[in-house]
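**Student:** Only the shape, not the letters, is given here:
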């Protein structure tokens, strides 16, 4: 797919492969016509550039949900720690300043609504049906399960559930995203429509069971 983006996503810190980003853009462009979308796990905004640009083109809104303290694997002593994002006051990461910078650089502040909170807290008062939900948050089983169980039910029939870092082979990566992907398929309310590297795109067919 040939797409035009406001900035080069590779100039933004993050872990999304360009091919995955293009697939995310295509799905969001389609889904955005159905209503607002949600991203769980924005980090510094690499995926948000793809997702937000598509929503902007579709005339939709993207809610970008992240506590901006980094996932477990981003913390000190872990594989994906980035010392440039370390906040000595909390001992955790703080990705919010770079995320907001990304939105400004990309001209997406009229499309992307940052939600700075844990996924479980934001879900307490959520009532808006969503055209697309992209799960790319914490990879611990607890976090992945919460993201799926709390947010997948908001995907409208005909909408899209996207899950990142799905690795069928345990040697390639962590299991929780793969497990919630399998749960979504087993629910019989989602069908897979595309697989691009570790990104899975599923179509919502009806009500979701947990």
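**Tutor:** Okay, I see it. If you're wondering where the values come from, they're calculated on a predicted model, not measured in any experiment.

**Student:** contacts, neighbours, all on C-alpha from now
**Tutor:** Noted.

**Student:** quick one, what contacts the closest residue to residue 196 other than its chain neighbours?
**Tutor:** Sequence neighbours aside, residue 20 is the residue nearest to residue 196 in space, at 5.8 Å (criterion: C-alpha to C-alpha, 6 or more residues apart in numbering). By C-alpha atoms under 8 Å, 6 or more residues apart in numbering, the residues touching residue 20 are 196-199.

**Student:** got the residue ranges for the helices in this protein?
**Tutor:** Along the chain, counting by DSSP state H, helices occupy 18-31, 46-58, 96-106, 119-123, 141-151, 176-186.

**Student:** Can you say which of the ones you listed is packed in most?
**Tutor:** Among those, ranked by average contacts under mean count of other C-alpha atoms under 10 Å, first place goes to helix 46-58 (a mean of 26).

**Student:** With neighbour count and distance to residue 100 added, can I get the contacts of residue 20 in JSON lines?
**Tutor:** JSON lines is the format used below for these (neighbours: other C-alpha atoms under 10 Å; distance: C-alpha to C-alpha, whole Å):
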{"residue": "196", "neighbour count": "16", "distance to residue 100": "28"}
{"residue": "197", "neighbour count": "14", "distance to residue 100": "28"}
{"residue": "198", "neighbour count": "19", "distance to residue 100": "26"}
{"residue": "199", "neighbour count": "24", "distance to residue 100": "25"}
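
**Student:** try this one side by side with the last:
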């Protein structure tokens, strides 16, 4: 049971299974005693709400990083393209309006700080230590590697690294997040906490 979870949570656009959502919430609840949480790839805010509700209890902050132009698979002609999230005037995907609405409805505007930028640009002069990093951004190898390399250096000892959409079988999903997960496990910097569905969890040593 997650306190204050909106009744509309299952109506929010997103790709997060219930067991993954609960794992994110509980790890963020523990981690946010030590500091801020960073989410990379917020989309419409479904996972952000779970992280935000956890951080709200500890008066911590969730930095929700997303350029809100959609990943490769969200563009026109791609499998996960959603016409409702396409701005005809701009000629681009725009998920930010939907994201803001969902965060406002969840009463998390004082907990969630949107960072509307690309991962590399946001990380360039970042100074805030992070107690948890959730990587759920672009699924190209370049994007996944950038997220990992830019942000794990800011993760506190004992902090949680969570990586979403891990599929060992290429027929089930993209391989880039899984490659980054294997890289993290092989680095010697993390304790492997295992997987919940397609969510991999590690702890910074």
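**Tutor:** Yes, it's here. Here the structure is a predicted model, which is why all the values come from computation and not from measurement.

**Student:** any idea which strand is longest in the first structure?
**Tutor:** Counting residues, the longest strand found in the first structure (DSSP state E) is strand 155-163.

**Student:** which helices and strands sit right next to that strand?
**Tutor:** Secondary-structure packing of strand 155-163 of the first structure (3 or more C-alpha pairs under 8 Å, 6 or more residues apart in numbering; DSSP states H and E): helix 18-31, strand 130-135, strand 199-204.

**Student:** related to what we said a few turns ago, pipe the helices of the first structure into JSON lines and attach distance to residue 68 of the first structure per row.
**Tutor:** Putting the helices of the first structure into JSON lines (distance: least, C-alpha to C-alpha, whole Å) gives the following:
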{"stretch": "helix 18-31", "distance to residue 68 of the first structure": "20"}
{"stretch": "helix 46-58", "distance to residue 68 of the first structure": "14"}
{"stretch": "helix 96-106", "distance to residue 68 of the first structure": "6"}
{"stretch": "helix 119-123", "distance to residue 68 of the first structure": "11"}
{"stretch": "helix 141-151", "distance to residue 68 of the first structure": "14"}
{"stretch": "helix 176-186", "distance to residue 68 of the first structure": "20"}
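
**Student:** In the second structure, which of the contacts of residue 20 of the first structure still touch?
**Tutor:** Of the contacts of residue 20 of the first structure, the ones still in contact in the second structure (both residues aligned by TM-score structural alignment, their matches' C-alpha atoms under 8 Å) are 196-199.

**Student:** In the second structure, what stretch matches the longest strand of the first structure?
**Tutor:** Matched against the second structure by TM-score structural alignment, strand 155-163 of the first structure falls on residues 155-163.

**Student:** what's the average distance of the matching stretch to the first structure?
**Tutor:** On superposition with the first structure, the mean distance recorded for stretch 155-163 of the second structure (mean C-alpha distance after the TM-score superposition for the first structure) is 0.4 Å.

**Student:** Quick check: buried residues in that stretch?
**Tutor:** Neighbour-count burial for stretch 155-163 of the second structure, counted by 16 or more other C-alpha atoms under 10 Å, picks out 155-156, 158-163.

**Student:** tell me which of those residues is nearest to residue 130 of the second structure?
**Tutor:** Using C-alpha to C-alpha, residue 155 comes nearest to residue 130 of the second structure of those, at 4.8 Å.
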